[in-house]
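Chemist: Build me a structure from this.
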Amino acid sequence: MSRYFLTLSIFMLSVFISLSSQAQEKTFQLKGVITDSLTQKPGEYFTVALKKDSTVLKTVISDEQGRFSFSAVKEGKYTLILGSIGYQSKQISVKIANDIDLGKVSMKPQGNDLNEVAITASKPIIKQEPDRIVYDTQADPESKVLSVLDMMRKVPLLSVDADDNVKLKGTGNYRILINGKPSGVLTRDPKEFLRSMPANGVQKIEVITTPPSKYESEGLSGIINIITSKKVGNGYNGNVNARMQEPFSPGLNANLTLKQGNFGANLYGGTGVWRVDGVKVIDIRNSRNVLPESKLYSLGFQKTDNFWAWGGGELSYEIDSLNLITAEINPYGGYNQQDLGQRYDITNGSDMGSYNMNSGTRYEWRGTDYTLNYQRGFKDKKEHLLTFSYKFFDNEEPQLNDVSFFNPVNYTSPLQNYRQNNNSKSREQTAQLDYINPFKIVTVEAGVKAILRSGEGDFQSLRFDDAANDYLLDTKQSNVYSNDQNIYGVYNTYTLKMKDWTFKAGARLEATYVTGLFESTNSTVKSEYFNLIPSISFNRTLKNSQSVSVGFTQRIQRPGIWDLNPFPDESRPGFIYVGNPNLEAVLSNNFELTYSNFKKGSLNISLTYNFANNTQQRVFQFIEAENVTRVTSLNIGKDKLLGSNINFNYPITPKWNLSLSGNLNYIWIEGMIDGKLAKNSGVTGYANFNTSYKFEKTWKATMSANYGAPSVMLQGQSNDYYYLGFGGSKDIIKDKLTFSASVANPFQKFRAYRSYTEGPNFTQERIRENYFRRIFCSLNWKFGKLEGSIKKSERSISNDDTKKSSN
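Modeler: Next comes the predicted model:
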């Protein structure tokens, strides 16, 4: 496969390089000086973009004197776009037939947020809003080569640990959305999808720290929203991205957008493979305060084979200027196959024994999302809207564990081969009505919503019987579990915008009804609860492009079907992972204070404090009589977090950009385990450095590095981690064909991820040596031309109210 990809890449490069040579044309210069309309002071570090048709051709940053210039501009009609945080954006039409000096260009300050303008800057754009931080990935040169997962290492408040788990403010308690909506492909293991998703198809990443009331109240730390949609117009355009990564991970993504009159369509799809072999896995467990003492040590090597594919289509039809219908369908599927061979050494007092084990675990996922939106506009104002949305989600996730033992040495306990099947299914229907009406200084939003969920887990355990020479059903470890969760909500939000103030306040009332049924034992679990969730945020615009934001909100965490399903996962001998159908929802209180300065580059500093009781904690218990560790989730925790975050982005020159970011948290956790109080606390956080340089002739180079402190858990912690990357890109055909390459962690092939856990009667450590060095290359081809724009529904369904999987 790699040889085929290399041959294809060389062929494509040869063809397009030969096509890219063009005759020299006469070019001209366009320049000007930006000034503040009130103070008449120079406009420092404004973003100025030169646009032709629907494409931004060049971007520059004004200097300390407000001066900007474009050289080598061909004859023709262009649009000049100027913008900066704290100022109203401006567009100027220019016709180039000779050198042009625009003289002074006056920019008017504004008290509220900058109007959205399609500017692709030569530096990452970080925008602070009252309730969120927005990272413009298209402004980052590395977006052409990195995956979304790697791009998240650079986003303020986000970090990615050594096992590729995304953290928001140092924790994993958040919700992740795509275009404001949940996606079935992200429900089980989001890092697999994010690792395969190219960042060049993402417009921006929003980190919503104080989610407004229109969002479901789930996600204790906040919401991560990945925006991929683009404005398009009459005609068509498309994008094809082919990539290869070492270790073996080829991928292909394509996107096609069409528009004709009132009808528009966006079709997209992607597929990828992630295959690694020889990953070392070590398990160590020692008993303590127990006689006789027992020890477990295992060493193994794992082969992992991942495959995923997704696709979809968005259709849009404008009935007239006030009525819009949109529909979307998103099928997806894939599998994760893990084959592990291990050697176990067991000590129990003076007895010592060993055996070998082979295990195969296969996770599969498949499903489809369907969404339908109807939007009604009003003649009085453009933003006055009424939207009705319906969403249907169908998902299936079968899991198969196959474990066999051989070569026992001095091991007297019976070793019985076994298999486990768990077919987990879920369905979800959502109906939602949203209304928004902007008055002179106040915007009113309101809505109602109903979510009807059903989940089922059919799990079976089969043990090998020597007499029957076959696998027989173990009825004690088999069951059918179903779970229904119905949620009804209503919300109301008010946004008040004045000259220098933005005030946003609202509340959401939610009622939740849960019923769980064990068919084999005919037993049920029922619960119902009501929550009134407030959300308040202020933003004050200061002089010199500064602002201060303050926010408070409560967030709720409902357990997902994976945590509720009591399936006893025994894919690791000596360990049993089991869900808890009695889990309850958790309520968290979050406070945030943020200072922003966009005078020269950007500076964001924030302080965070949150606390929650009855939090869901993953608990490890060593069962001495069975010599196994039982892992489950319980509502036993009391969590507190005090944290700070800083992000600094500075254009050293118009071509050279530097950014630094960091997060420092202190976490307190406590909970009762087997009648004894367990406590843990410590410092977590990360530091990140990025720099990029844009050379002449469309070359770009980047370097990034980050460090992450250990994660703090109730019964232990992980080790620290670091990341180092170098990359570059070259436009072979400007704005059409781009070749990109990068290398991550070139000086070390493997790196160990360590997770340490302890209890009153045991200590435990798992060490996994993941592939650390990665080499990327990709080709990205854009084609077609569009004019005008497709309308998209301003409101759509966003079910962000369940906890993501803890597996």
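Chemist: contacts, neighbours, all on C-alpha from now
Modeler: OK.
Chemist: quick one, strands of the stretch 351-500 of the chain?
Modeler: 351-377, 385-409, 418-438, 442-465, 470-473, 479-497 (DSSP state E, counting those that start in this stretch).
Chemist: Now the second one, please; I'll put the structures next to each other:
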Amino acid sequence: MKRICIAIFLIVSFVTAKAQNNGKITGKVIDASTKQPVEYATISIFKTGVASPFSGSVSDDKGSFSINNIANGEYTIKVEFMGYKANTIDHVIISNATAIVSLNTLLLAPVQNELQTVTIVGKTPTVDNQIDKMVYNAANDLTSQGGAALDILKKVPQVTVDIDGNVELQGNANIRFLINGKPSSIFGASLADALQSIPASQIKSIEVITSPGAKYDANGTGGIINIILKESKVEGVNGNINLSAGTRLDNASMNINARKGNFGVNAFFGGNQQINSTTVNTNNRFTTDNNAGTLTHLYQNGSTAFVRGGYKSGLSLNWSITKYDDLTAAVGFNHFDNHYNGLTNQDQTTSGLTTNNLLSDLPSLRNSNSKFNANSIDYSLDYKKTFKTEGQELDILYTTSQSKNTAYSFQQQDYSSGVYPSSGAMSNNPGKDKETDISIDYTHPLSKTFIIETGAKGVFETINNNVATDTLSAGGFIPNANQTYGFNYQRNVYAYYLSTQFSLFNNFINAKAGLRDEYTKTTSDFPGANIPGYNTLAPSAVISHKFDPSQSIKLSYSYRIERPDYGDLNPFYNISDPHNITTGNPNLKPEIGHNYELGYNKSYNSGANFYVAVFYRYNTNDIQTYTTQYDTLNVGGTKYTNVFLNQRYNIGTETTEGLSLFGSVPVTDKLNLRLNSMFADRITSNPGSPNVSGFTYRLNLNTTYQFGHDLIAEVFGNYNSSQRTIQGTRPSFFSYNFAFRKELLNKKASIGFTTTDPFTKYVNQWATTAGTNFNQSSLRQVPFRTFGISLSYKFGKLEFKKDKEKEKDDNGNNLQAPPEN
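Modeler: The predicted model follows:
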């Protein structure tokens, strides 16, 4: 912490010494016909008498833009976007007396003719570093074109994805996932399966928020990842179709957008199927019993066939009631399922601890089968009202998400010696999950440099679950009343927040600061569990400074919590492997996190961009999985021998110090290199046990080469190092991809080829676990090699027509479009 404070002091001192150019120009770009914001309009600043611009910006999704660090002088501003007449504003003066100039609303008039075919070619940065988040633009991602959301996440700065789809943000797995800024119950059932069910072709961008502000829920000590799906707000009918087929994964998706005047419709469908593949598993376990003087060795060797599938579809309707009132309704349906089926040869031997004499040898064969199915429906209704004052906005959002999940598991052990009868269990676990969110957000600019945001939110979640278990007895499965039960779980969260956004010292510093108050009330009928309510005050702050349009620095802090979900709390025993049993812990407390980050961004005229950040995270009541070894474990009247019981606990504190680096360099006009890396040291402190320190790093390199106007190639390599955990080591992971894409039909269509690990059949995953009187090593050989081909086609036309009825000001007078310059 001392090192970080010194670094902050030195950088802030440097910032103070470099302060200059404090002028600022703001405005909002509006379609003169539809009165809708124009997103991605280009704003260029010219010095008077100079033909080339020296600075500029693009408008955001609300049409707003802000350009800082402008020296005193006289300028010309030019606003442009495809299909519109350019709008030029002359004699814009920045001086000590008028350091901030607001251009207010700038109207762009559509061209008079209808464009039958419009191809918009824009080069957006792959990574856009904003004041409170980092945005990864998935449209630039070539090697992931035939994959899923998980494949894109591997490329996102500060994000780590292992081979099983477990996601970490700056080394923390407690992440709040959103889709288009809204929660979905699909993430509550199985995060990896949910992310695998979203085709990469459906994703527009991924937002990473490591230090969320007060407007965001405080849940998720790791931060927030928001997946933005593709949609279009352009006039006319357009869309795209994407198909891919491969040796490991098949994908299909379709988007259709239609907009006429004030009404727009977006419909989409995307699905994929992971083709059946087989993983080879080997496990070696040694346990000692000092009282009995014995050493037991369990050897497991087998294979598991696995298949997964899923799809996501939805429909959204947008109605611009007036130029100040906007209503959006959406419905989405999500489905995914998986199926495991495996055979495992087991041999358990017991020998004398000192004499090494063989006391027993128990070979067996375990047959296991499991299926999981999840369906969820999401509804949302969003009303936004803007006002005459620029930046003033009211947003009322209602969302509800409900899912039905079904889990089935079966396992049977047959002993070849014939001494012991066969044993086994079969269970069905249907459940329902419903979450409803109601939020009201209001933004009010008190001045050009001071904005207040406030709002309230209620989250209401209900879970119902039932477990029916049969055990093998006398050659047949009979109901086991001791392992058959149901439970109800309800959690309500009531939140209020207040935040401000302001500038200091003539725009030398831009800052956001806020406080969020959340009260959590939980009720459940878990046996022997009493979950008290608790109140959380979560402050957050971020300050930033732009040295000039090409470089900036920011410092942020956020207070976060991680509420245990029902999977962590559910006392159900998963006995798909009787030697490795998993259960929840109803007595878990919320994890508390303090997140600090200091980041610096630099871009160059050549197109190169660099971002470096140091981060410090301190968690208390840290939630981690802990393994306990039992010689004999009684579960609902059934005894299991030589068992590892895996359960989540609040384990002391966890401190993570790290460095994140991102760089994008256009070596030539055709060759581009992109480096993404993270280095971190995690220290876990558990009272009564020695501290555990584990260093980890993640490296990936992306190279693209443009052969011509219509052929591009990409190579991507990713390496996640192994890491020491509180009881062992986590496996490393390395993979590499090659991809080619050829554009056809005047860039309306494209065909691509991708391959992953073409020269390696398996990815080897070594892991170890150790504790008092036991140690275990395991190897999983995961088939990761794949070859695939993808097709994409864009269709439709864009229309630019003037609507005379809507082209009126607040007094009902006709608005005249600005003259073409």
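Chemist: Got a TM-score for the two of them?
Modeler: Once the chains are laid over each other, their TM-score by TM-score structural alignment, normalised by the length of the first structure reads 0.81; 702 aligned residues with a C-alpha RMSD of 3.4 Å.
Chemist: picking that back up, could you provide the strands of the stretch 351-500 of the first structure in TSV, with additional columns for mean neighbour count?
Modeler: As requested, the strands of the stretch 351-500 of the first structure are exported to TSV (neighbours: other C-alpha atoms under 10 Å):
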stretch	mean neighbour count
strand 351-377	19
strand 385-409	19
strand 418-438	20
strand 442-465	19
strand 470-473	14
strand 479-497	20
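Chemist: Confirm that residue 173 of the first structure lies within a helix, as I assumed.
Modeler: No - judged by DSSP: H, G, I helix; E, B strand; the rest coil, residue 173 of the first structure forms no part of a helix; its state is coil.
Chemist: Roughly how far does it sit from residue 597 of the first structure?
Modeler: Distance, residue 173 of the first structure to residue 597 of the first structure, by C-alpha to C-alpha, to the nearest Å: 29 Å.
Chemist: cool, residue 85 of the first structure as well?
Modeler: From residue 85 of the first structure to residue 597 of the first structure the distance is 9 Å (C-alpha to C-alpha).
Chemist: Pull up the overlap in contacts between those two.
Modeler: Jointly contacting residue 85 of the first structure and residue 597 under the rule C-alpha atoms under 8 Å, 6 or more residues apart in numbering are residue 545.
Chemist: Can you tell me which residue is spatially central in the second structure?
Modeler: residue 225 (3.2 Å; C-alpha atoms, centre = their mean).
Chemist: any idea which element residue 45 of the second structure lies in?
Modeler: Secondary structure assigned from DSSP states H and E places residue 45 of the second structure in strand 42-47.
Chemist: following that strand, which helix or strand shows up next?
Modeler: By DSSP H and E, the next helix or strand past strand 42-47 of the second structure is strand 55-58.
Chemist: for the next helix or strand after that following strand, packing partners?
Modeler: Once the chain leaves strand 55-58 of the second structure, the next helix or strand it forms, by DSSP H and E, is strand 64-70. The contact analysis (3 or more C-alpha pairs under 8 Å, 6 or more residues apart in numbering; DSSP states H and E) places strand 64-70 of the second structure against strand 23-31, strand 55-58, strand 534-548.
Chemist: could you dump those strands to TSV with distance to residue 398 of the second structure and mean neighbour count?
Modeler: Converted to TSV, those look like this (distance: least, C-alpha to C-alpha, whole Å; neighbours: other C-alpha atoms under 10 Å):
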stretch	distance to residue 398 of the second structure	mean neighbour count
strand 23-31	27	22
strand 55-58	30	18
strand 534-548	23	20
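Chemist: Minimum distance to residue 443 of the second structure: which of these has it?
Modeler: Distance to residue 443 of the second structure, taken as C-alpha to C-alpha, is lowest for strand 23-31 among these, at 16.2 Å.
Chemist: correct me, but residue 472 of the first structure touches residue 460?
Modeler: No - in this structure residue 472 of the first structure lies outside contact range of residue 460 using C-alpha atoms under 8 Å: 10.2 Å.
Chemist: follow-up on the earlier one: surely the residue nearest to the centre of the second structure meets residue 178?
Modeler: Yes - with contacts counted by C-alpha under 8 Å, residue 225 of the second structure reaches residue 178, the gap being 6.4 Å.
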